[in-house]
Every structure is written in structure tokens, then in C-alpha cells.
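[1] here are the coordinates; sequence isn't available:
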């Protein structure tokens, strides 16, 4: 096996999905790859950079997705739902994405993706939607993990979370629409 950024990210995602973000350490990634921790630093300056690369991998279908004409045509609700689904598909996915937003380029790219999906591009609206999605998924993932830890299976239906999420998106979009007509 050749050590490169992709194999390191693969190992990080494997650890993330099995144990969570707290256990996705450089030392643990190195151990999984059977290399010395220092070998990882040839590819990533630090754990924060690895978290950013991991978030980009998780979000790749959204960040890279375009229609047949090269332009992504999905609306804001669909964009937010896709973002939710991508984060939900990985344990602590929302924490990884949230932590990666310290990278100004990734944050701007995500906000632009959300802004482009709005009927009228709106930076504040994109910021609000992005942070609503991350917060909603963080709350959902935390609740699932708590229920898993305590053995309480009550209200773990994904449909309940999906419905609340969808309603929240509608509320934010209605608010943005109302603000647009007031201005």
C-alpha cells in the first residue's frame, strides 16, 4: 500500500464511522495504516487539515455535483436535504463539517453552493441555511448516539427527524422570501 492523501482520508473515514471524531486522531490513523504518525505529516500539516480533507470527501457529491449542462439546478430545499444526507451518512459527520468550516475556502464554497440554490442569491440566507442544516444534523446525530448509548430506541425514526428538518428549511426559506419582499 502506498501512503498518500487518499489512503489517509480513507483510514480517517473508517475510524470516524467506527468510533467517531474524538477517536479520529493522527496516531490512530497512523496505526490503522501501519505507519509511524510522522509519516502522515508529509501529507497533512495537522489534524485540522485532515478534518478539512475528510469533510471535503464527505461533501464531494454536493461540492462536485453538476447537471448535464455543467450547472447545478437543484433548489435550496434539495441542496439542504443533500447536505443533511451526506453528513448523516457518517458518524459525527456534522461535527466534522462544522470543524472544517474554520477553513475559509470550504466555508465560502458551501455558502456559495447554498446561495446558488436560492431563487435570489443571498449571502445571509446561505449562511443561515448552512448553519441550520449543520445544527439540525448535529442535534439528530447526538440524539441517536445518546439513544444508542442508553439503549433507548424511542423516537429514533429517521422520518421524524427528516420531517422536522424539512419544516425548518421551509420556515427559513419563507422568512427569506418575506424579507425579500419587504426590502
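    Perfect, thanks for sending it. A quick note: this is a predicted structure, and the numbers were derived from the prediction, not measured.
[2] Only C-alpha atoms from now on, for both contacts and neighbour counts.
    Will do.
[3] and residue 24, what does it touch?
    By Cα atoms under 8 Å, 6 or more residues apart in numbering, residue 24 lies in contact with 12, 15-16.
[4] ok, of these, which come out buried?
    12, 15-16 (16 or more other Cα atoms under 10 Å).
[5] Output the residues you listed in a markdown table, with secondary structure appended to each entry.
    Shown next, in a markdown table, are those (DSSP: H, G, I helix; E, B strand; the rest coil):
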| residue | secondary structure |
| --- | --- |
| 12 | helix |
| 15 | helix |
| 16 | helix |
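[6] that older thread, using TSV, lay out the contacts of residue 24 together with distance to residue 47.
    What follows is those, written out as TSV (distance: Cα to Cα, whole Å):
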residue	distance to residue 47
12	10
15	14
16	13
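[7] can you pull out the helices in the chain?
    5-19, 26-33, 37-40, 47-64, 76-88, 93-100, 104-117, 123-150, 158-182 (DSSP state H).
[8] Against that first model, consider the following:
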């Protein structure tokens, strides 16, 4: 199979889910693809850009997500939470590209709910920082306590259920229409 950005991205995503973010390196990726590390740079200029591309692939399903701002951000959590180290990956990716979904969708959803354009943009920045931090924290807590499920949906997992309540409560506060 010919080396392509799609193959590189899919392999990086597989390494991420198998080994975690710390073990995704250009050398390891090249070994996995049985190519010289330099061959990767023909398709992707840097590891940072590779991680941004992986994040974009993970988040692409949100582009078709119906509903209001709250529904979008709840779907974001459900999409990201089960993926190992995705919270940390997205923190890096958003530092590089603040237009990744759902950030590119959120201002429009807020304007449709009656928010002024400037307020919608500012609130999007706040909501994204809250959501990214909450998800990264929840995933890292789950990694530190392996007996706790990462999905936040299993019965009998009080820490995960508390994290879901905190996330929802925070979003409801942040997305409440301005007075």
C-alpha cells in the first residue's frame, strides 16, 4: 500500500489507542509503516501537524451533528471520552488550531439561539477550554484508577457519574443565554 496522509493518520490513531499519546512518535510511526522517518515528512510537516490531523479525523463526525450548543458539546464528550488519551491529544490540537470541531460549529449554534456574534465567539472560547480541561481531567483520573470505566456510563462508577454531572452542569451554566 502506498504511503499517504490517510494511512499515516490511521496508523497514528491506532498507535494512540494502543499505546497512548506519549508513545506516538514519528520514529515509531515510521517503524509501524515500514518506512524511513523522513518519508513521513513528505506527507506531514511535523508531529504537531500529525496530531492535529488525527484530532480532526476524530472530531469530523461532529460536523453532521444536529441540535443546539448543549447537544453538540454533550456529543463531543461521548465521542472523545472512550478514546485513550484523546483529551490530552485535543488539548494539543486546539492549541494549534482553534477552529477544530466543535469550536467551528458552536458560534453558529449560539447565534441561532439569539446570542450576539461577539458574545457567541467569546463564549465558544470559554466553553472549549472548559470542555477540553474537563475531558482531559476525567480521562487522566480514569487512567490513574484503572478499575473505573472511562466511558462515564457504567453503573456503579460514582467518579465517572460525578464527572458527567460536573461536565453537564458546567455547560449549562456557560451556555445559559446572557442577560
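    All right, it came through fine. Note that this is a predicted model, so its numbers are computed, not measured.
[9] related to what we said a few turns ago, in structure 2, which of the contacts of residue 24 of structure 1 still touch?
    Mapping the contacts of residue 24 of structure 1 onto structure 2 (both residues aligned by TM-score structural alignment, their matches' Cα atoms under 8 Å) leaves 12, 15-16 still in contact.
[10] related to what we said a few turns ago, give me whichever of the helices of structure 1 is most buried.
    helix 93-100 (a mean of 23; mean count of other Cα atoms under 10 Å).
[11] Identify the residues contacting it?
    By Cα under 8 Å, 6+ apart, helix 93-100 of structure 1 touches 21, 48, 51-52, 54-55, 58, 86-88, 106-107, 134-135, 137-138, 141.
[12] run the last query once more with 7 Å
    By Cα atoms under 7 Å, 6 or more residues apart in numbering, the list of residues contacting helix 93-100 of structure 1 from outside reads 21, 51-52, 55, 87, 134, 137-138.
[13] now do stretch 32-45 of structure 1
    Counting by Cα under 7 Å, 6+ apart, 4-5, 11, 26-27, 30, 50 sit against stretch 32-45 of structure 1.
[14] can we see that at 8 Å?
    4-5, 8, 11, 26-27, 29-31, 50.
[15] Same check on stretch 127-135 of structure 1?
    Where contact means Cα under 8 Å, 6+ apart, the residues beyond stretch 127-135 of structure 1 that reach it are 80, 83-84, 94, 97-98, 110-111, 114, 165, 169, 172.
[16] For those residues, which two are the farthest from each other?
    Greatest spacing in the contacts of stretch 127-135 of structure 1, by Cα to Cα: 97 and 172 (20.7 Å).
[17] and the gap between the residue nearest the centre of structure 2 and residue 149 of structure 2?
    In structure 2, the centroid-proximal residue (Cα atoms, centre = their mean) is residue 90; its distance is 4.2 Å. Distance, residue 90 of structure 2 to residue 149 of structure 2, by Cα to Cα, to the nearest Å: 20 Å.
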